[in-house]
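Participant: need coordinates for the following:
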Amino acid sequence: MLKINTSILTPGMVLAKPIYDAQGKLLIDRNIKLKKLYIDKLIQYKIEAVYISWNKENLSDVSEMITEETKLQALKVIKETVNNINITKHIDLRELETAITDIIGELMSDKGILLNLTDIRTIDDYTFGHSVNVCVLSLIMGIALNYDKESLKVLGVGALLHDIGKVQISSDILNKPGILTDMEYEEIKKHSFFGYGMVKNIEGIKKEIAWIIRDHHERYDGNGYPNGLWGENIHVFSRIVAICDVYDALTSNRIYRSGIPPHQAIEYLIAMGNHQFDYNLVKIFLRHICIYPIGTVVKLQSGEQGVVVELDEYCPTRPIIDIVRDMNGRSLETKIRVDLRKNLKNGIVSILEAV
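Facilitator: Just a heads-up that it's a prediction; the model follows:
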């Protein structure tokens, strides 16, 4: 399967994965041949990219480690939690833990496979989709660190709730399309402390969950907020969520800017290792998050264009590529397979929407 931008879909292409709207309602199921009417509907619902079937006999399948049903249930739970906490001052921990347990079960059943998160967000709503993404990313890291299931549940709940304090921030500021003023930015920064205040005294909330909510913007070098904690004075769960929060924020489309490609976000995390982030944790992240998912269309330093067909978790920046266009942009009758682990003079320079 191949992920392509909705704007370049053409009638006759076949969907490889189902498409859902913001409420989790199925719009178009997998294996449906697209008609112009369907394409127009996807554009109307602001679905930015979809997976289509493409040369199945020659291209490995993308591993779906988290099912759509599990993602949608986590989205439902975080929405209900945010909507209810201001009214009831209570959090249904059992419902949260059930959603987290389902995610953990699916992730652990495929342990060792690189996680493709370029399409995990099933709705355009940044806040809720972001919370689920950060939760899954954090749990991947927790599993890689061999945490037991109880620790994973605590980490997962904290990651899912990490931005809950934003309910007390004006929506005009949260959704502002332009650059924030200094005063508005200071207001945004209060969300971590607001969230901590909302949950710290709720019965059953572990202190580590409250710390994640309070400290996910603390930085390894002490230049974060709200308390300027540094190094291992920041609990490891908060350090994990900090990395996952920034990665997902960088790669997500926001009202005021488009997301950057995953490989650029990875480069940022590496550059900020032992400055903003614990570099030992960054290395764990790099080993388990897929920079170039199978099916990604790329351009190489040589000028050739190709599709990622195989990954190596120990060398995520140098996948195996099937070259489909030469350096002059001409289609090749026979694909040429290039293993970038062995061809160090070549490398990926950019991600393309299509070949």
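Participant: all contacts plus neighbour counts: C-alpha atoms, from now on.
Facilitator: Noted.
Participant: ok, and what's touching the host helix or strand of V241?
Facilitator: According to DSSP states H and E, V241 maps onto helix 236-251. Helix 236-251 is contacted from outside by 130, 133-135, 137-138, 141, 155, 159, 208, 211-213, 215-220, 259-262, 265-266, 269, 277-278, 281-282, using C-alpha atoms under 8 Å, 6 or more residues apart in numbering.
Participant: only the buried subset of those, as a ChimeraX command please.
Facilitator: Selection of buried members from the contacts of helix 236-251 for ChimeraX, criterion 16 or more other C-alpha atoms under 10 Å:
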select :130,133,134,135,137,138,141,155,159,208,211,212,213,215,216,217,218,219,220,261,262,265,266,269,277,278,281,282
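Participant: from the contacts of helix 236-251, which ones fall inside helices?
Facilitator: Mapping the contacts of helix 236-251 onto helices (DSSP state H) picks out 130, 133-135, 137-138, 141, 155, 159, 208, 211-213, 215, 262, 265-266, 269, 281-282.
Participant: now the host helix or strand of M183: buried residues?
Facilitator: Assessed by DSSP H and E, M183 sits inside helix 182-189. Neighbour-count burial for helix 182-189, with 16+ other C-alpha under 10 Å as criterion, is recorded at E184, E187, I188, K189.
Participant: make sure I have this right: I336 is in a strand.
Facilitator: Yes: checked against DSSP: H, G, I helix; E, B strand; the rest coil, I336 lies within a strand.
Participant: contact partners for it?
Facilitator: By C-alpha under 8 Å, 6+ apart, the neighbours of I336 are D322, I323, V324.
Participant: would you do the same for the sequence below? I want to compare the two.
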Amino acid sequence: MIALDIYKEVNELIPGSFLKEDLYANTRNPIMVKDTKLMLEHFEVLHSFGITRVLVESKALSKIEQGPTEKITEVKLTPEVEKQMTQNAPTKSRSLETLYDEAVESYRKEFISYRSGKKLDVAAVRTIVLPVIQAFLENKDYVRRLNEFSTLQNYRAHHSISVGILAALISEAMGYPRGQVLQIGIAGVLADSGMAKIDEKIIDKVAFLTSEELSEVKKHVIHSFQMVNDSSLVRQEMKVAILQHHERFDGSGYPRGLKGQEITEISQILSVADVYHAMASERPYRQKESSFKVIELMREEEFGKFDMKVIEVLHELINKLSIGTKVKLTTDEIAEVIYLHRDFPLRPIVKVLDTGTHTDLSSNRRISIVKIF
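Facilitator: Okay, the predicted model is just below:
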């Protein structure tokens, strides 16, 4: 074993090394303190703040002791995800779902602690959610199954984790750099943290809310902002996005009724992720909608409220269709896409496989796609 204080490149760090100085990143308080044992989730934090070299006392094996094949040159995935990358698809899916479930349960406990007055610990939230966000970034196809993971029980924690995953995927697809993508994912998770300050009887109410109760719920964005405002681990643009994630382009949102370009793009990313997951999830007062139906509603019935560029990116991630794609219809029939309409990308012409009949979903609105195979 070695125990030397030495500056090392982040990409060459080995899990188990100990940080030997407080780390700052244009912040008043350190983002990591001396003697932190560096694990995979810490490497992502270092990358997100653009830190390339750190002073460490290595408690891991030296390169000679490891052997030439065991050098770690880049850390992207948690051990669980690296393992499941080498397995077949069904096992891979189960592993990803396990990672998701663990994040939901851990965040549920954090959320309960906020109710009891504990200060929001951004570093703890990062440790919880970075592995699952990273896993979905490396396995993008599984975002189509994200809403299958969510359950009515513990909906609030499911929603927060899912919004973080969706926001990270959308922002990456829009070209944001990885460090910012991870920050946006964290902001998505924390956007509804202020719900912990709202009376449980209100947020768990099955019946319609009164105007007074609705006004109380709307305050959650201010509570969320206040809970993260003092943290040096959350960038200012993310704090703004958390505050604005219920604003709408047409001015119908809250808390300030902002319009158009007054709302930041990151705020819109959080907004789209938040609304999509809420509408596609089962709630006590309504059944969940298919991802196709939700995006169609956001594109058409909610037109003018969201940045269409963000909606289109979400559509590409979740429901992108091409000629030959096999789909399941609301009639329970299996069909094949044979023609795509430019103006109605979610309503192609399909051929029902059992009968060979053609159906134009753009004109037959009683039938829609519920699933891609």
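Participant: what residue lies at the spatial centre of structure 2?
Facilitator: With distances taken as C-alpha atoms, centre = their mean, the residue of structure 2 nearest its centroid is I165 (1.6 Å).
Participant: residues in contact with the residue mapped onto that one from structure 1?
Facilitator: Here I165 of structure 2 is matched to V136 in structure 1, going by TM-score structural alignment. Residues in contact with V136 of structure 1 (C-alpha under 8 Å, 6+ apart) are I103, G156.
Participant: make it 10 Å
Facilitator: Contact analysis of V136 of structure 1 by C-alpha atoms under 10 Å, 6 or more residues apart in numbering lists 66, 71, 100, 103-104, 107, 115, 117, 120, 130, 142, 156, 159-160, 244.
Participant: again with I209 of structure 1
Facilitator: Contacts of I209 of structure 1 by C-alpha under 10 Å, 6+ apart are 153-162, 196, 199-200, 215, 237-238.
Participant: let's see 6 Å
Facilitator: G158 (C-alpha atoms under 6 Å, 6 or more residues apart in numbering).
Participant: what is the aligned counterpart of it in structure 2?
Facilitator: Taking TM-score structural alignment, I209 of structure 1 has M238 as its aligned residue in structure 2.
Participant: tell me the spacing between that match and S363 of structure 2.
Facilitator: Separation of M238 of structure 2 from S363 of structure 2 (C-alpha to C-alpha, to the nearest Å): 42 Å.
Participant: ok, D204 of structure 2 next?
Facilitator: Taken as C-alpha to C-alpha, the span from D204 of structure 2 to S363 of structure 2 is 39 Å.
Participant: one more: S93 of structure 2?
Facilitator: Noted for S93 of structure 2: a distance of 36 Å to S363 of structure 2, by C-alpha to C-alpha.
Participant: and for K83 of structure 2?
Facilitator: If you go by C-alpha to C-alpha, the gap between K83 of structure 2 and S363 of structure 2 works out to 46 Å.
Participant: how about H246 of structure 2?
Facilitator: Going from H246 of structure 2 to S363 of structure 2 by C-alpha to C-alpha gives 33 Å.
Participant: how about I202 of structure 2?
Facilitator: 41 Å.
Participant: the more surrounded of the two?
Facilitator: The neighbour count for I202 of structure 2 versus S363, taken as other C-alpha atoms under 10 Å, is higher for I202 (16 against 11).
Participant: superposed on structure 1, what's the mean shift for the strand or helix carrying that one?
Facilitator: For I202 of structure 2, the host element (DSSP H and E) is helix 200-203. If you overlay the two and look at helix 200-203 of structure 2, the average distance to its match in structure 1 is 1.1 Å (mean C-alpha distance after the TM-score superposition for structure 1).
Participant: tell me, that helix lands on which residues of structure 1?
Facilitator: Using TM-score structural alignment, helix 200-203 of structure 2 pairs with 171-174 in structure 1.
Participant: run the chain-centre distance for the matching stretch.
Facilitator: What separates the centre of stretch 171-174 of structure 1 from the centre of its chain is 23 Å, taken as C-alpha atoms, centre = their mean, to the nearest Å.
Participant: for that stretch, buried residues please.
Facilitator: Applying a neighbour-count criterion of 16+ other C-alpha under 10 Å, one finds I173, L174 buried in stretch 171-174 of structure 1.
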